[in-house]
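Trainee: below: sequence and its predicted model.
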Amino acid sequence: MDRRSIIKNAGIAGVLAAGAAPAVHAQAALRWRLASSFPKSLDTIFGAADTFAKKVTEMSGGKFTITTHAAGELMPAFGVVDGVQNGTVEVAHTAPYYFHGKDEVFALGCAIPFGLNSRQMTAWMYEGNGLKLMREFYGKYNIVNFPGGNTGAQMGGWYRKEIKSVKDIKGLKFRVGGFAGRVIERMGGVPQNIPGGEIYQALEKGTIDAAEWVGPYDDQKLGFNKVAPFYYYPGWWEGGPQLDFFINDKAYASLSAENKVIVECAAAFAHTEMQAKYDAKNPNALKQLVGAKVKVLPFPKDVMDLAFKESMALYAEVGAKNENWRKVYADYSAFRKDQNLWFRFTEARFDSFMQAQKL
């Protein structure tokens, strides 16, 4: 008998009785865990993980869920790469440069002093060779990465004492994230790598002399202005720091084609939303900090000049020893050169004119 005829005349009960129905396989619900390097109090940077998880749930119709866990809940803030590499968790959300001690190339996936700005970083990742090169590198750690947010150019941090020249960097105990610590050390400072949730206490007690985090919105939430009155700019070590979602390669490979696309799209949404939040929230927070008598100051020129000189020297030294760095940085630096040429004629000129109008 014709199969369509059976279905039309016998109905579902008849089809089942005739054994003519195709096998139906219910898709099992999928649940992952995400470990963040950030505290939940920061709705911008931790919020990107929540956004990612929410979009995965929505796009999968609730069949694929991800629970998000703040730093310290499942593992320490700086333990998330090991957690993903070992398969303890399926996903981490972090700033890759925290792990430059494993290999300096981690910093290139996030931010290096005098590196790409946020738009340039996104362009390198999606339209340049960035994503390809970084995935080749992260594969050594069982990781598949997706861009997971950017703060935009950051502030230069909070200081208990005024920075009048490079002499004031000497001996300065400075909490600074990522690769920048290597440059600060070359300038005579003493870098400290402290998770975001622990910075205030260290600054308050004088364990450190200065600290940087992100910018006005987050910094105000963390209360740094209460314990350090001088707020410097710019964060020359973080012109466009990119966060990443690190996914265990076996967990990712086990996903259906549909779920892989869902992960990609959810990450891209979170990536865009994070900087939108920072750009929208930072101006008012800065006004409030100025109103609270915070002294907002530019770094002296000799500090900027020495920082640039030492950064370039450091990259040459790392490249002489680290083949991974040499390969990725060659592409990164060539892309940066072209981007800065283009931005000089467009973005920079337009921005400087508009800012002078004080609209």
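Mentor: On my side now, so go ahead. For clarity, every value in this text was computed on a predicted model and none was experimentally measured.

Trainee: could you use CA atoms for every contact and neighbour count after this?
Mentor: Will do.

Trainee: buried ones in stretch 320-329?
Mentor: Buried residues in stretch 320-329, counting neighbours by 16 or more other CA atoms under 10 Å, are found at N324, W325, R326, V328, Y329.

Trainee: tell me who's in contact with the closest residue to P39 other than its chain neighbours.
Mentor: Leaving aside its sequence neighbours, P39 sits nearest to A70 (CA to CA, 6 or more residues apart in numbering; 5.2 Å). By CA atoms under 8 Å, 6 or more residues apart in numbering, A70 lies in contact with A35, S36, S37, F38, P39, K40, F46.

Trainee: can you name the two of these that sit furthest apart?
Mentor: A35 and K40 (11.5 Å; CA to CA).

Trainee: helix/strand/coil for I163?
Mentor: coil (DSSP: H, G, I helix; E, B strand; the rest coil).

Trainee: returning to what we had before: buried subset of the contacts of A70?
Mentor: Buried, going by 16+ other CA under 10 Å: A35, S36, S37, F38, P39, K40, F46, out of those.

Trainee: residue contacts, the nearest residue to F38 once chain neighbours are set aside?
Mentor: Counting by CA to CA, 6+ apart, the nearest residue to F38 once its immediate chain neighbours are dropped is A71, at 5.2 Å. Going by CA under 8 Å, 6+ apart, A71 touches A35, S36, S37, F38, P39, A77.

Trainee: here's the one I want to compare it with:
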Amino acid sequence: MDRRSVIKNAGLAGVLAAGVAPAVHAQAAVRWRLASSFPRSLDTIFGSAEVLSKTVKALSGGKFEISVHPAGELMPAFGVVDALQGDNIEMAQSAAYYFTGKDPVFAFSCAVPFGLTARQNTSWKEYGGGRKLLDDFFAKYNFRTASAGNTGTQMGGWYRKEIKTVDDLKGLKMRMGGGVFGEAMQKLGVVPQNMPAGDVYQALEKGTLDASEFVGPHDDAKLGFNKVAPFYYYPGWWEGGADLEFFINVKKFNALSDENKAILNAAMAVAATDMTAKYDAYNPIALKKLVAEKTQLKPFPKAVMDAGFKASMEVFAEHEAKSADFKKIHQSMRAFQRDQVLWNRFSEFPYNQYVNGVKL
């Protein structure tokens, strides 16, 4: 008797007794939900989740599907970690430093002041031990991580007034991603505000915010920040290479077949590469358009950068004194960064320095 006859004539109990359940189970559809911390309008960041979903469906022949939901649809933007911890969703897409209120260690999974560039971030996580250190820490929150794409070095944000000295930062109400950056800025007199990207435009327009950083020209133009804050500063020294991530519920991941685990891992890698490539392609185009529309593009004064560095190092030292996890992960990242800086002196830095000085 063939397998189909067994199933047709024996019913479920007979199927189980006949020992064909594993084959039936292998055909069972897997349906996951992903909650993002970002609005659908961001074709770069939220688009990474959409690329993930399409790739998983294509690789599995439709047997594994992930529905993606923008911030506010299933839960608030900053509710995703609690939802993962409570087994309420299978995946999330977010920036880990949004959750430093739970523990400052979260920041290392995204970006910290004067930290790693995009390529260095990937290299540290995958070949410098960073991913294992971070996922060991995140296990207590019931998730593991994978890159959803890196923004590259970000801009320093939008300001309603010009920043000429460190004193111009005092009392400034500024939206920022969170983490140790916020603590460093507080030392400089800034009043940090952590809010979803979709709420920033109205706050700047009303004057309840004086400044905001988000990502870079492509995303910032979509959010309309240039219409309500004329000064655009660079570089974003607090985000040398911000890694957006997929957070995967550990229990749900472990329950996947080996085939579906491989499909998910491959699809996340495709989505991450796609996001980073989009930023590199789209940001120069958007920046030229913003400048043409009278955005005042300005570098941070060196004194402001120096003050930011000093304040950041003080914050790192304070957290190291209080947290063994923080110290272990921070020291791992800095040791890796020192080697990267050394190599960069003989590779990309002199190359880029020359290319930036000639007419192409």
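Mentor: Cool, got the structure. All values reported here derive from a predicted model rather than from experimental measurement.

Trainee: can I get the buried residues of stretch 320-329 of structure 1 in JSON lines with distance to G148 of structure 1?
Mentor: Shown next, in JSON lines, are the buried residues of stretch 320-329 of structure 1 (distance: CA to CA, whole Å):
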{"residue": "N324", "distance to G148 of structure 1": "23"}
{"residue": "W325", "distance to G148 of structure 1": "22"}
{"residue": "R326", "distance to G148 of structure 1": "25"}
{"residue": "V328", "distance to G148 of structure 1": "20"}
{"residue": "Y329", "distance to G148 of structure 1": "21"}
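
Trainee: out of these, which sit inside helices?
Mentor: N324, W325, R326, V328, Y329 (DSSP state H).

Trainee: pretty sure the second one contacts G109?
Mentor: No - with contacts counted by CA atoms under 8 Å, W325 of structure 1 stays clear of G109, the gap being 11.1 Å.

Trainee: for N259 of structure 1, state which of the buried residues of stretch 320-329 of structure 1 is nearest.
Mentor: V328 (29.5 Å).

Trainee: so what corresponds to M176 of structure 2 in structure 1?
Mentor: Superposed on structure 1 with TM-score structural alignment, M176 of structure 2 falls opposite V176.

Trainee: for N193 of structure 1, see how far away that match is.
Mentor: 6 Å (CA to CA, to the nearest Å).

Trainee: show me which of these two is the more surrounded one.
Mentor: V176 (24 against 15; other CA atoms under 10 Å).

Trainee: mind listing what that one touches?
Mentor: Here V176 of structure 1 is in contact with P191, Q192, N193, I194, A211, E212, W213 (criterion: CA under 8 Å, 6+ apart).

Trainee: give me the buried subset of the residues you listed.
Mentor: Looking at the contacts of V176 of structure 1 with 16+ other CA under 10 Å, the buried ones turn out to be P191, Q192, I194, A211, E212, W213.

Trainee: show me those residues that map onto strands.
Mentor: P191, Q192, A211 (DSSP state E).

Trainee: go through those residues and name the one nearest G157 of structure 1.
Mentor: Distance to G157 of structure 1 across these (CA to CA) is lowest for A211, with 5.4 Å.

Trainee: could you check how far the closest one is from T44 of structure 1?
Mentor: 19 Å.

Trainee: now do M75 of structure 1
Mentor: The separation that M75 of structure 1 has from T44 of structure 1, given CA to CA, amounts to 21 Å.

Trainee: the more surrounded of the two?
Mentor: In terms of neighbours (other CA under 10 Å), T44 is the more surrounded of M75 of structure 1 and T44; the figures are 22 against 18.

Trainee: quick one: contacts for the more buried one?
Mentor: D218, M274, K277, Y278.

Trainee: hang on, it in a helix?
Mentor: No - applying three-state DSSP, one finds T44 of structure 1 to be coil, outside a helix.

Trainee: need the counterpart of it in structure 2.
Mentor: The alignment partner of T44 of structure 1 in structure 2, by TM-score structural alignment, is T44.

Trainee: wasn't L297 of structure 1 part of a strand?
Mentor: Yes - counting by three-state DSSP, L297 of structure 1 is part of a strand.

Trainee: name the nearest residue to the residue mapped onto it from structure 2, sequence neighbours excluded.
Mentor: Aligning on TM-score structural alignment places L297 of structure 1 opposite K298 in structure 2. Computed as CA to CA, 6+ apart, the closest residue to K298 of structure 2 that is not its neighbour in sequence is Y233, at 4.8 Å.

Trainee: got the contact list for the host helix or strand of the one you found?
Mentor: In the assignment (DSSP states H and E), Y233 of structure 2 maps to strand 231-234. Residues from elsewhere that reach strand 231-234 of structure 2 (CA under 8 Å, 6+ apart): 154-162, 295-300.
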